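Participant: sequence and predicted model, in that order:
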Amino acid sequence: MSVQGVLAQATVRDLTRAEAWYETVFGAPPGARPMNGLLEWHFGAGFGVQVWAEPDRAGHSTVVLSETDLDGLSARLTRAGIEHPGPQPGGGQRVLQVFDPDGNRLVFTGA
């Protein structure tokens, strides 16, 4: 097997509400809309995050992303009104957890 990339996925109820929230968190609009009900943010060649509208499964996803500036992200999210506890110790580094409107968890990791 030769994996070339990965798209983590968060499943949501309301795609319009989710799009606004994820755009705020990621600091940019989605880079692709490959089909109805699906948004994608690409962070590099072969990796990114999908947000998929599937109400029956919404709110049970966890997405883990490595972030080079955890403190800067924390400050930006605070300014944007995204609630979070700030960076915390975890797994030998620091983590910043945020929850989307459906309860999906985004975990940003960094030094």
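Facilitator: Ah, there it is. Numbers count the residues shown, from 1 in each chain.
Participant: going by C-alpha atoms from here, please, whenever you check contacts or count neighbours.
Facilitator: Noted.
Participant: select the longest helix from this structure.
Facilitator: Ordering each helix of the chain by length in residues (DSSP state H) puts helix 15-26 first.
Participant: A further structure is provided below for comparison with the first:
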Amino acid sequence: MAVDLFAGVPVEDYTAALSWYERLFGAPPAFLPNDTEAVWELGEHRYVYIEQRPGRAGNALHTLFVDDLDARVAGITARGLRPVDRETYANGVRKVTYEDRDGNQIGFGGGPENG
């Protein structure tokens, strides 16, 4: 079965969120469906989008697993964002979490450090 992902992030202020997510993902959106929505393609058929939805803003919790967590975090840091949390689980999996101004959390996960 083929699976596509289209994960949404409701935001209060679209313009401010657009800038923040461009820094988080390191690129402008892949496309803009309308004036209050922006979409990033993170992998083939795997999208994250922000949408201005003031009444729902701040409730997203997404974790993206990446091949090189350290490189990803270094790139995000170079673009001026800092994580709100870093975790290492008993099995060695690590997670670094970022939080936008609305409280939406986007985490990046990866394997053990240096491996």
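Facilitator: Yep, that arrived. All of these numbers come straight from a predicted model, not from anything done at the bench.
Participant: buried sites along the longest helix of the first structure?
Facilitator: For helix 15-26 of the first structure, burial by neighbour count (16 or more other C-alpha atoms under 10 Å) applies to L15, A18, E19, W21, Y22, T24, V25.
Participant: save these as a markdown table, and put in distance to L77 of the first structure too.
Facilitator: What follows is these, written out as a markdown table (distance: C-alpha to C-alpha, whole Å):
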| residue | distance to L77 of the first structure |
| --- | --- |
| L15 | 20 |
| A18 | 15 |
| E19 | 16 |
| W21 | 11 |
| Y22 | 11 |
| T24 | 8 |
| V25 | 7 |
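Participant: now the strands: where do they sit in the second structure?
Facilitator: Applying DSSP state E to the second structure gives strands spanning 5-11, 31-34, 37-43, 46-52, 61-65, 85-88, 94-99, 105-110.
Participant: elements contacting the first one?
Facilitator: Put plainly, it is strand 5-11 of the second structure. strand 46-52 (3 or more C-alpha pairs under 8 Å, 6 or more residues apart in numbering; DSSP states H and E).
Participant: the third one too?
Facilitator: Contact analysis of strand 37-43 of the second structure by 3+ C-alpha pairs under 8 Å, 6+ apart lists helix 14-25, strand 31-34, strand 46-52 as its packing neighbours.
Participant: and for the fourth one?
Facilitator: Helices and strands in packing contact with strand 46-52 of the second structure are listed as strand 5-11, helix 14-25, strand 37-43; criterion 3+ C-alpha pairs under 8 Å, 6+ apart.
Participant: let's see it at 7 Å
Facilitator: Counting contacts by 3 or more C-alpha pairs under 7 Å, 6 or more residues apart in numbering; DSSP states H and E, strand 46-52 of the second structure packs against strand 5-11, strand 37-43.
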